[in-house]
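Trainee: Sequence first, predicted coordinates after that:
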Amino acid sequence: MLRMLSLALSLWFFLPVSAHAQNLQDILQTHQSEVLSPGRQSVGIVLDDLVASGLPQALPFLEAWRDREIVQRDSDGLFFRAIEVDDAITLQDLDTGTTTTVANDDDLTEARPNGGVRRAIGDALVQFQLSDPDIMRRQAAVDAIARSMDASQLGPLEASIADEPDPTLKETKERLAGMLAVLFGDTQEVRIAAIAGMADDLSVDVRAVLNTVLSTEPQVANTLPEDANIAQVLTVGNDVTDTEAYAQLIAADLAPPIVTNAQIREALVANIAGDIVGGVAVSDLNTDAARAAAYDALAAEGLVAPRVTPEEQEAAIAAHVFYLQYDEPDPVITDAAAKSLAAIETKVAFSQSVDLGLDALSLASIYFLAAIGLAITFGVMGVINMAHGEFIMMGAYTGFVVQQFVPDYTLSIIIALPLAFAITFGAGVAMERLVIRHLYHRPLETLLATFGISIALQQLAKNIFGTQARPLTSPEWLSGALVINDVIAISYIRIAIFVLALMFLGLILFVLKRTRLGLEVRAVTQNPGMAASMGINPDKINMLTFGLGSGIAGIAGVAIGLYAKVTSEMGADYIVQSFMTVVVGGVGNVWGTLAGASLIGFLQKGIEWLNPSNTLAAQTYMILFIILFIQFRPKGIVALKGRAAAD
């Protein structure tokens, strides 16, 4: 590695050309075999001469050599860089850069450095490229160091930090230099300071570096060595099994190996004399005990190695101590690394909890948007609308159609939201006038009718849009995610859905609490007979309420379609959760719907966290929990008074 560093620095400062090497071709001709078929040892000779030459053209040669672009022309033995363009091969002179074109490669022999040689060349190039004027080459060099950390890279990396003009890359270099200092710092103080500087970094690569410092190897000895950096003393039976402990003794040549049954059979076969082996007739060797006795007799005669009895194994294990020893010999370093890693793991656990909470909050927002329309219609009218999910689907497809005519994604979403409300509002009103109003107080017929409408709407969507998922593209400003740290991140789309849910919560509360329509809706919800006697038309309120709930579902479809697949079956993915949200939260109550959505969202994410490999099981457990919850609180979290309570 010192040779590589020397090469890189010499190329950077362009040392004077030596008297015996006026050009690069002269050096290569001296080492023809090493250039064509280099090895890990022979490549050093070529690199030494390149260092001595100080030729500026040595750097591009090394890059081409590493990339297997160097060829030798057989007719005169000269080396060139081969560039293949279309069907022709262009040969570039390594000293002057002039090019000539040849028709074929019959007169060319390709240099084939193996993987080890290419890595050796790459190490030198990486260190040199850290100060290259091209930021892409500097970034590539930093990435190469991060992939394969080595002690020789620390000095050049630190030297390149001060002159790094790009602030982002400079920060990356400083962070990488800190990780290298943890592993390869010159002094204990430098390494401890670097370890302490890692305590606030939650990234996986930092934890990997600290775990490297804390890597251990199992050891065994008669007594604990005083000069060893011991991580843990192992207890046989708890930390390590008897079998593993004795195998470790065998590996350390502290105990004889166990003779297996197969080895006993082989030894007996090899020592048969006539019809007897070990004083036992061959015909009697039909049990393990008989074979063991014959083998012991052979061992007593010194013909085979003696068997190790279970008692001898236990005695050997009891006579030794088993422990884990750090690969890092300095206990001060390992103590500091363990302390920093423990602090990081604590922060990671907290961040994971926050991230899980944000995911649950995001899911609750989606369920709230999907269910709030159903909560209004179900609460006011008592109608079980199985086609509610299809209104969500209609809203999503509305957004897709708008984007076919409006290429600006931001403008298309702005247009799609009110248009989806208008379309689904009209569809809801039509459905209420044509079907629902004829089935009031007949819940079974209503359920069957709306279920049939649901199937019909799904098939209609398939006929129009096909069965493949359609894209509803989010605007550019909604792409990506808000990254708090290496653990906590939430996509901007989910943030937008959360904000939209809050806006709808405020809007619906305003409509229900501050407008005449809201007053009439609440009156019909609590006591339709009394509301009718006060001059309120319940049929009209039912129609507008059903249209309002359907329109809200359409807007929810646009929002959900921004991150979920838009298909004819997408409504079915949310209808069950919507009903659970309404029933758990409390029928006909906005705050109840919010509470139900929050409960189901957090519950589902919590179950998925406990059982991440089986999301179907998570859904099952969630439904079982809700069934039990309803048994104890049948009116939901927030129960209504009036007609809802009476029902």
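Mentor: That came through fine. All values reported here derive from a predicted model rather than from experimental measurement.

Trainee: C-alpha from now on. contacts and neighbour counts both.
Mentor: Will do.

Trainee: Strands along the protein, start to end?
Mentor: Ranges of strands in the chain, per DSSP state E, are 70-73, 79-85, 88-93, 99-102, 108-110, 216-221, 230-234, 276-277, 280-281, 321-326, 481-483, 489-491.

Trainee: For Phe184, which of those is the nearest?
Mentor: strand 321-326 (15.9 Å; C-alpha to C-alpha).

Trainee: What ranges does the stretch 351-500 of the chain have for its helices?
Mentor: Ranges of helices in the stretch 351-500 of the chain, per DSSP state H, counting those that start in this stretch, are 388-405, 409-434, 443-465, 492-514.

Trainee: out of those, deepest packed?
Mentor: Most buried of these by mean neighbour count (mean count of other C-alpha atoms under 10 Å) is helix 388-405; its value is a mean of 26.

Trainee: Now do it: which elements does it pack against?
Mentor: If you count contacts as 3 or more C-alpha pairs under 8 Å, 6 or more residues apart in numbering; DSSP states H and E, helix 388-405 packs onto helix 331-381, helix 409-434, helix 443-465, helix 538-561, helix 572-585.

Trainee: structure B:
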Amino acid sequence: MCLSTTSGLAQVATPDVLANDVPADSVTEAQLSGLAAVIAANRADIAKPSRQTIGPVIDQIAAEGEDAAAFLTAWEARELGQRESDGAIFKLDRQGDVYALFNPITGEPSGTAPRSDINEIKPNSGVRGLINSALVEFQLNAADPTIRAAALDSLERNSDASQLAPLRASLEQEEDPALLARKQRIERLLTIRFGETAQARVDAINDMGADLSLDLRAALNPITSTTTRAFKGAPTGNIARTLTPGQDIDQTQAYQLLIDAGLQPARLTAADLRRTLEDNISDGQVGGIPVFQLDDPDKRIAAYRALVAQGQAQAAATDADIADRLSGYSFAEIYADPDADVTTAAAMALKTIDMKVAAMQAADLGLDAISLASIYFLAAIGLAITFGVMGVINMAHGEFITMGAYTGYVVQLYITDYTASIIVALPLAFAITFIAGVAMERLVIRHLYKRPLETLLATFGISIALQQLFKNIFGTQARPLTSPSWLDGQWALNDVVSISYIRIAIFVLALIFLALFLYVMKKTRLGLEVRAVTQNPSMAASMGINPDRINMLTFGLGSGIAGIAGVAIGLFAKVTSELGSDYIVQSFMTVVVGGVGNIWGTLAGASLIGVLQKGIEFFNPSNTLAAQTYMILFIIIFIQFRPRGIIALKGRAAGD
């Protein structure tokens, strides 16, 4: 190939040539060496690459060492162009109507050229994949750890057998422990797929163990994939299992395999039979059988066979022939991988992984159930105080939850730091809902004690009024209550078990409130007075305790806790005027099932309902409404056998 001696050739000249003060216009192909010579010799293929033919050219370029990395990177990124006047190849930087030209090896400036004189080199995705594979070897040993990490990312997305050797060679030079661990893992995965020997692949499978990561399963599943094939005589290949027509495989499917393999003719369809007979009617007969007799299916088949024997019709199998034609053939599922030792090891590994995945799924389901139980407990703990201790059926409890959520939203309008806003919102929500609860108790509830039906109707009316008030103030659209950045994401044990940090925070918050409630009830004067009023209000009053004051504070405390629950729930649920109504039914069920008036009963009830709901959703994941329906039915049946709940309490709240 003749190379022009114009100044463009200097753009592919080696630094040695340029250092010898050879004039740019006197550089010839014979004077080029190294990478520059390879590029010059293959510039036509580089400018218009084809995936089928460019492989050897890329290999030649990659063999030139470190200088090749910059050229391959620019080529893969579509940053190269060829000048029409002399065919020289440059790295381009478009600047208006001209291109700034750079040496594709050294990156040194090489002047400019009009756009009309430059043809951009745009390799397709297939060629870019080959270039990227060649780049991996350089990237795996790059000095910059981010480049090495990017190379590993590329290997995880797309890899082939050619990358296994350079990956292994880079292990000894890797100094970063984290990158070394990734390289070792990827090397094992590539060995499973592309190992030189069956034993090497088996060893790699055994080294990975029962790893639950998706990439291991992605490497093992193709090995154990099977295809169903038909054989003349005994089956051959790496047999997964043999199939018996009529038992393991339908006879029609088995015969179709024979057709696909070219071992038997196609089946005779009713349409083909009718058309063939109609086309061969002669003198009122078809194949020697009178037409008037062709109403009989057996006569039609006989006529067809006669036509085949006479060469007037193409042979095909009737339904009656299939069973006979299957004899003499065998059917089997054949592994895609030809080596039995490898497929056996892969199948055993997948079986172990499946068992471990099942256990992890159960653990993940348990975490979801605990998370849901903590949400129900947090929503119900305030109701456990008002309903459980005071015996007041407060249908507006859900609206106190909504009030707390909207409090958090308003706080974030003025405090943009989400962590600080949550810290402010929690006590503020408690204060606002505490005051609202005290006002409701003083104005309405205290006039309706021991009148449960009137209390239910009154609080239900307050609930509707509060929902409308929220709509008038905040509108009907969902309002954002944003969690702090440190609550973003999830804690993942592996690819199966994970739980969001918000759910963990709610679980911790539920435990904190459990501890605070127990402390208040067991260690403070208020708790002592509440327990006294709960068990015997008349005796408590005779001891100097004011039952009205205790009822007011108790109702306010329950409402305040509902407000804090609203802030927590609003971090992951949409904040609307109906937020509280989504939890009021579950809150009542939690209190009733657990045992009225007992905090441990509320905890037990929340746990039971959380586990039950998640368990039902596991068996019917596409219909959560059905899961809630089944759960309510279960609760109804449960109450029939244990009307006082899991942990029954004696006293006023229990009806004594």
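Mentor: Alright, I've got the coordinates. Owing to the predicted nature of the structure, the values given are computational and were not obtained by experimental measurement.

Trainee: got TSV for the helices and strands packed on helix 388-405 of structure 1, with distance to Met149 of structure 1 too?
Mentor: Converted to TSV, those look like this (distance: least, C-alpha to C-alpha, whole Å):
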stretch	distance to Met149 of structure 1
helix 331-381	18
helix 409-434	44
helix 443-465	53
helix 538-561	44
helix 572-585	48
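
Trainee: per the alignment, Arg446 of structure 2 corresponds to what in structure 1?
Mentor: The alignment partner of Arg446 of structure 2 in structure 1, by TM-score structural alignment, is Arg437.

Trainee: Who's the closest spatial neighbour of its match, skipping the chain neighbours?
Mentor: Leaving aside its sequence neighbours, Arg437 of structure 1 sits nearest to Asp539 (C-alpha to C-alpha, 6 or more residues apart in numbering; 8.0 Å).

Trainee: With Gly426 of structure 1 as the reference, measure out to the one you found.
Mentor: As for Asp539 of structure 1, its distance to Gly426 of structure 1 is 16 Å (criterion: C-alpha to C-alpha, to the nearest Å).

Trainee: how near is the residue sitting nearest the centre point of structure 2 to Asn221 of structure 2?
Mentor: Residue closest to the average C-alpha location in structure 2 (C-alpha atoms, centre = their mean): Asp495, at 9.0 Å. Taking C-alpha to C-alpha as the measure, Asp495 of structure 2 and Asn221 of structure 2 are separated by 17 Å.

Trainee: Equivalent analysis for Asp45 of structure 2, please.
Mentor: As judged by C-alpha to C-alpha, Asp45 of structure 2 and Asn221 of structure 2 stand 38 Å apart.

Trainee: How about Ser116 of structure 2?
Mentor: 52 Å.

Trainee: quick one, which of those two is more surrounded?
Mentor: Neighbour totals were compared for Ser116 of structure 2 and Asn221, and Asn221 leads with 14 against 11 (other C-alpha atoms under 10 Å).

Trainee: Alignment lookup: the more buried one to structure 1.
Mentor: Alignment note (TM-score structural alignment): Asn221 of structure 2 maps to Asn211 of structure 1.

Trainee: Tell me the residue in structure 1 aligned with Leu326 of structure 2.
Mentor: So Leu326 of structure 2 corresponds to Ile317, using TM-score structural alignment.

Trainee: check contacts around that match.
Mentor: Contacts for Ile317 of structure 1 (C-alpha atoms under 8 Å, 6 or more residues apart in numbering) come out as Asp242, Ala245, Tyr246, Leu249.

Trainee: Having no further points to raise, I will conclude here.
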